[in-house]
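# Test case, fold it:
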Amino acid sequence: MAESKREVERKYEGSVTGDHAKLPDLTGVSGVSGVIDKGVAELDATYYDTADQRLAAASLTLRRRTGGDDAGWHLKLPVSEGVRDEIQAPLSDDLPPELTGLVRSRVREAELVPLVRLVSARVIRHLVDDSGALLAEVSLDRVRAERLSGGEGSTAEWTEIEVELADDGDPAFLDKVEKKLRKAGLARSSSASKLAKALGETAPRTKGKKAKAPAAEKEPVSAGDHVLTYVRAQRDAIIELDPAVRRDHHDSVHSMRVATRRMRSAFRSYGTILDRAVTDPIGDELKWLAGELGVDRDQEVLTGRLTQALHKLPRNLLSGPVPTRLSSWSQARRGGSRQRLIDVLDGGRYLDLLTSLDAIVADPPLLKAAADAPSTVIAKAVRKDFKKVSDLIAEALDRPSGADRDFAMHEARKKAKRTRYAAEAATPALGTPAADLVKSMKSLQGLLGDHQDSVMAREAVLELAAEAYAAGESAFTYGVLYGREEQRAAEAEAALPEAWETIGERAAV
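Predicted structure coming up:
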């Protein structure tokens, strides 16, 4: 069974990390009452990656390590600078599926092979406070790296110091330790990890030529540049969120779903820039993925709304087992499971979609207008989307309250969301006007969204009331809930004309 922990650490190199290196005296660090010698650990780690080093390119590390007190398989996922999530699986000969699944969005169908072997002699010291509690572990590592593939036989050796914060420790403590280490002649390591340093030191070099540095990403200039930058960001978000979705991290499913919608909206809004003959089929697959991610999401939102409404009711308005019926009704309508979602992410259709997204970014189907200035092409696309919202709002306001108005407001909400995403993509090129439109569309989307949620809630309440009546229970409370939702919808409808007038005055893209 895999276990996870948050790792906060810093690595150092410098004049005191040579052949005769020793750990500096850290007894004077503020808060440290003792430095405990924990001996020397002999560590032997083999790192795995694809032949083209997809994991390393994403700052991911997957290794099998023996020695020390945490022998086993370790997968490290970057969180921020110096912070990584480490997922550990028991030691075995084979790659553990619980870890390889977490890198599936990067690896796809490629084989994971031994890339580098690192053998380290680790001198360990524990920094403790006056109660004996661990503050940080400081180690001096003498490392020997051997390249196992992509330059077999090449080796490198170095010494470094690593400071790892205790679980749930205050990151500010690392600053105190660093101050002492700097005085001892040390500086932050130029490599983010041992693997990164090993790959750099053992990389094969063509005789007489230096290794080529990765090309810096160019600043977007044309309309096509700006749209592709936005599309690329959504592609990256989907891939990067994959492990979090698999680990059931808070809001990860919703965030990935939003990324699919943003990309799909960009394809539709900027059809004069990216050929829709190519992007429409991909958009259909993005819609499919969003649907799979949202199998239970909409039901959860609806249940949450009704549960919150129940909590706000005075006790004398609660008649019958309403909370119990709501809970059983919600459970009966759950269409998905964690395993179903994992099966989707492991499936060929999803992996093919990721490959298609890579292809769009690498070889985009640009049309002639992509070379034009964003101030004309992008602005025109945003204005076109805004016009559609405007027409739908006018249509909704012209209709009497009821099903027709509900439908028009729902359609306006969907177009407002698309316009918001189009303005997001336009903001780097168009500046403040586009940023203001993003805020306006977000506000409008919230108003229209609350109205649509009320529509859905009223439909659910009628269904619950029918079930309660058939079971011989009182339907009184459902009537109260229906009336309150009806009032919320009426308030949203009443607020719409003034809200839209304000937005219309600000719209200047």
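
# Could you use CA atoms for every contact and neighbour count after this?
Fine.

# From the rest of the structure, what touches stretch 92-105?
2, 55, 72-73, 75, 87, 89, 239-240, 242-243, 246, 346, 351, 354 (Cα atoms under 8 Å, 6 or more residues apart in numbering).

# Sorry, slip of the keys, the one I care about is stretch 248-263.
Residues contacting stretch 248-263 (Cα under 8 Å, 6+ apart): 230-231, 234-235, 237-238, 241-242, 244-245, 283, 286-287, 289-290, 293-294, 297, 418, 421.

# ok, back up a step: what about burial for the contacts of stretch 92-105, which qualify?
In terms of neighbour count (16 or more other Cα atoms under 10 Å), the buried residues within the contacts of stretch 92-105 are 55, 72-73, 75, 87, 89, 239-240, 242-243, 246, 346, 351, 354.

# In helices, which of these appear?
55, 239, 240, 242, 243, 246, 346, 351, 354 (DSSP state H).

# Can I get these in a markdown table including distance to residue 212?
What follows is these, written out as a markdown table (distance: Cα to Cα, whole Å):
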| residue | distance to residue 212 |
| --- | --- |
| 55 | 19 |
| 239 | 26 |
| 240 | 26 |
| 242 | 30 |
| 243 | 31 |
| 246 | 36 |
| 346 | 35 |
| 351 | 30 |
| 354 | 27 |
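
# ok, those residues vs residue 213, which is closest?
Set against residue 213, the nearest of those by Cα to Cα is residue 55 (17.8 Å).

# distance of that closest one from residue 195?
As judged by Cα to Cα, to the nearest Å, residue 55 and residue 195 stand 11 Å apart.

# And for residue 36?
28 Å.

# next one: residue 338
Look at residue 338 and residue 195: by Cα to Cα, they are 33 Å apart.

# Give the residue from these two that has the larger number of neighbours.
residue 195 (23 against 11; other Cα atoms under 10 Å).

# so where do the strands sit in the stretch 151-300 of the chain?
Along the stretch 151-300 of the chain, counting by DSSP state E, counting those that start in this stretch, strands occupy 155-165, 186-188.

# just how off-centre is the longest one within its chain?
Centre-to-centre, strand 155-165 and its host chain are 30 Å apart (Cα atoms, centre = their mean, to the nearest Å).

# Would you indicate which residues of that strand are buried?
155, 156, 157, 158, 159, 160, 161, 162, 163, 164, 165.

# Need the contact partners of it.
Outside strand 155-165, the residues touching it (Cα under 8 Å, 6+ apart) are 7-13, 17-19, 21, 23, 135-147, 171, 173-174, 189, 198, 201-202.

# before we move on, the earlier item: could you dump the strands of the stretch 151-300 of the chain into TSV and include distance to residue 254?
Output for those, formatted as TSV (distance: least, Cα to Cα, whole Å):
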stretch	distance to residue 254
strand 155-165	31
strand 186-188	37
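
# Next, the second sequence, to be compared with the first:
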Amino acid sequence: MTQSKRETERKYEPSSSGADGLPDLTGVGPVASVTAARHEELDAVYHDTADLRLAGASATLRRRTGGADAGWHLKLPLTGDSREEVRAPLSDEVPEALRELVRSRTRGAELRPVVRIRSTRSVRHLRDAEGGVLAELSLDEVRAESLEAGDGHAEWSELEVELADGVHAGLLDTVEKKLRKKGITRSDSPSKLVRALRETGAGGRQTGRRPTSDGVTPGSPGAYVVAYLREQVGILVALDPAVRRDLPDGVHQMRVTCRRLRGCLRSYRSVLDRRVTDPVRAELRWLAGELGVERDQEVLRERVGAALEELPDDLVLGPVAARLRVWEVSQGDETRTRTREALASPRYLRLLDALDALVRRPPLRAKAAGKPGRVMARAVLKEYDRLAGRMGHALEQPAGQSRDAALHQARKAAKKVRYAAEVARPALGKPVTRLGKRAKAVQKLLGDHQDAVVAQDTLRGLAVSAHGAGESAFTWGLLHGRERARADARQRELPSAWRAASDPALRASLRH
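Coordinates of the predicted model:
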């Protein structure tokens, strides 16, 4: 069993006078008092792969004894000064739950002890006027030793300021101003592990290396495309633990990331050789499909549940809430299992390896070194032309299933325009940004239409089940009618949204 918390902290180089050199922080911002120091002895063994894949991804995994939070700690990077810390009870081996959470980074490679860090810690609490804890101020005397060949050692002092839960991050800036006046500067190491690896020699040349791409000319179409791919691959890997833990929106964000990667590889086939990228696109489609089952279920559950809550009590006839709950559980267990099996499969890990290889050794074509304005604008406009063709076809269809299906295809085309525009934004600026926003507006409208169409099918099935069980199907029929009206409303709004997106001036601005 694991627990998690958000950790927001900064590390500093204390003055040579140690604890005696710490400034009095009483009266700094909301700090009304500082508690007397308490002392702890901490002993942590950090685990990583032989080539330090966790450290290279700014993640740490340790087994720590001593202090109030002894156990296994996995720290995953977030934005700014924050990290997520996932804790598991103390045990001799790395808990399987934590092994799973780092699998997208380790790719199944063996985890082993790499560094031992022992700290003598002096802890003070910064409190507000009501006595509530605002932050923890820790001064550590650190002794690190490599557990790899060479047996290197290092010692240093470190000051850490960690915010309490719910405290605004601005307090860190306020405290830092006071520390700087005392000559206490920010540490250049984001974690004890990074410093220990560097100073004990355990890190070698692997630690902290940023991935590079072979043969990419700066400022070229290839550089922009590969930079986008690298960013999205990083997001995909970082989302993996959230999906495994069933965190809100995790599946949706991973599925969107798969689509962005697929869209980039499709739209910029003039830049990257499709003989290499098409197999990767196929695997991304597989992963998005596995995730899509759970995501579609999630969207339906939220949509139907919200619509039901909006109904007056006198329009809810029969055990509607109970039947909806049974449907949610029966469908949810199946879709969740499918997602877990996908992430546990060797096929998924091979996809991650293929994406890494694609970024490191991109299969560049001749146009990858051309002029970004021409090459990338042409790629975006090509996707736009496909969207225009599908929209024209959809709007010509009679109302009913044929139009619904055509509008769904147009929605997919609008996404491709949007994602192609995202890739080109750093190179083409405002013109492609405007086109991307208009395409997004069309996509969102068509997305709501498609959700309403799918919801109608689900509600009809629930109505049939209710009727078969001798229950009233009135409420399900009422919700079905509302979804049909909503779909019709989106269709009426579509011509206006499409006129804005098909403005000739938008396309012309990309051709200049």
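
# List the TM-score for the superposed pair.
Here the superposed chains carry a TM-score of 0.91, computed using TM-score structural alignment, normalised by the length of the first structure; 504 aligned residues with a Cα RMSD of 2.7 Å.

# quick revisit: list only buried entries from the contacts of strand 155-165 of the first structure.
Buried members of those, counted by 16+ other Cα under 10 Å: 7-13, 17, 21, 23, 135-147, 173-174, 189, 198, 201-202.

# before we move on, the earlier item: okay, and the common contacts of residue 55 and residue 195 of the first structure?
By Cα under 8 Å, 6+ apart, the residues touching both residue 55 of the first structure and residue 195 are residue 61.

# Find the residue closest to residue 8 of the second structure in space, skipping its chain neighbours.
Counting by Cα to Cα, 6 or more residues apart in numbering, the nearest residue to residue 8 of the second structure once its immediate chain neighbours are dropped is residue 82, at 4.2 Å.

# Which of the three states applies to residue 322 of the second structure?
Residue 322 of the second structure falls in the helix class when you classify it by DSSP: H, G, I helix; E, B strand; the rest coil.

# any idea how far residue 98 of the second structure is from the nearest residue to residue 211 of the second structure once chain neighbours are set aside?
Leaving aside its chain neighbours, residue 211 of the second structure sits nearest to residue 360 (6.7 Å; criterion: Cα to Cα, 6+ apart). Noted for residue 360 of the second structure: a distance of 28 Å to residue 98 of the second structure, by Cα to Cα.

# Residue in the first structure paired with residue 487 of the second structure?
Taking TM-score structural alignment, the alignment pairs residue 487 of the second structure with residue 489 from the first structure.

# Look at the aligned residue in the first structure for residue 414 of the second structure and give its secondary structure.
Residue 414 of the second structure maps onto residue 416 in the first structure, with residues paired by TM-score structural alignment. Residue 416 of the first structure falls in the helix class when you classify it by three-state DSSP.

# Please apply the same query to residue 36 of the first structure.
Using three-state DSSP, the structure places residue 36 of the first structure in strand.

# helix, strand or coil for the closest residue to it other than its chain neighbours?
Excluding the flanking residues, the one nearest residue 36 of the first structure by Cα to Cα, 6+ apart is residue 126, at 5.0 Å. Following three-state DSSP, the label given to residue 126 of the first structure is strand.

# I figured residue 126 of the first structure was touching residue 134, is that so?
Yes - the criterion here is Cα atoms under 8 Å, and residue 126 of the first structure meets it with residue 134 at 6.6 Å.

# who has more neighbours, these two?
When residue 126 of the first structure and residue 134 are compared for neighbours, residue 126 comes out ahead with 22 against 19, by other Cα under 10 Å.

# any idea how far residue 359 of the first structure is from the more buried one?
Using Cα to Cα, residue 126 of the first structure is found at 49 Å from residue 359 of the first structure.

# same deal with residue 131 of the first structure?
57 Å.

# Which of these two has more residues huddled nearby?
Ranked by neighbour count (other Cα under 10 Å), residue 131 of the first structure and residue 359 place residue 359 first, with 12 against 8.

# Quick check: the aligned residue for the more buried one in the second structure?
Checking TM-score structural alignment: residue 359 of the first structure goes with residue 357.

# rewinding a little: return the member of the buried residues of strand 155-165 of the first structure nearest to residue 216 of the first structure.
When the buried residues of strand 155-165 of the first structure are compared for distance to residue 216 of the first structure (Cα to Cα), residue 156 wins out at 27.5 Å.

# Show me what the closest one aligns to in the second structure.
Per TM-score structural alignment, residue 156 of the first structure is aligned with residue 154.

# residues in contact with the residue lying closest to its match once chain neighbours are set aside?
Take residue 154 of the second structure and drop its neighbours on the chain: the residue closest to it by Cα to Cα, 6+ apart is residue 144, 5.2 Å away. Counting by Cα under 8 Å, 6+ apart, residue 144 of the second structure makes contact with 115, 116, 117, 118, 153, 154, 155, 196, 200.

# And residue 68 of the first structure, how far from residue 76 of the first structure?
Counting by Cα to Cα, the gap between residue 68 of the first structure and residue 76 of the first structure amounts to 17 Å.

# more crowded one of the two?
residue 76 (21 against 13).

# Verify the contact between that one and residue 61 for me.
Yes - between residue 76 of the first structure and residue 61 there is a contact at 5.2 Å, judged by Cα under 8 Å.

# what is in contact with these two at once?
Joint contacts of residue 76 of the first structure and residue 61 (Cα under 8 Å, 6+ apart) do not exist.

# quick one on the thing from earlier: can you pull the contacts of the match of residue 487 of the second structure?
The contact partners of residue 489 of the first structure, by Cα under 8 Å, 6+ apart, come to 450, 451, 452, 454, 455.

# check which helix or strand covers the equivalent of the third one over in the second structure.
With the correspondence set by TM-score structural alignment, residue 452 of the first structure lines up against residue 450 in the second structure. In this assignment (DSSP states H and E), residue 450 of the second structure forms part of helix 430-468.

# Against which helices or strands is that helix packed?
For helix 430-468 of the second structure, the packing partners by 3 or more Cα pairs under 8 Å, 6 or more residues apart in numbering; DSSP states H and E come out as helix 274-310, helix 401-428, helix 474-501, helix 504-510.

# after superposition, how close is the second one to the first structure?
Same thing as helix 401-428 of the second structure. Averaged over the aligned pairs, helix 401-428 of the second structure sits 1.1 Å from the first structure after superposition, using mean Cα distance after the TM-score superposition for the first structure.

# any idea how far the most centrally placed residue in the first structure is from residue 176 of the first structure?
Among the residues of the first structure, residue 241 comes closest to the average C-alpha position under Cα atoms, centre = their mean, at 3.7 Å. Separation of residue 241 of the first structure from residue 176 of the first structure (Cα to Cα) stands at 34 Å.
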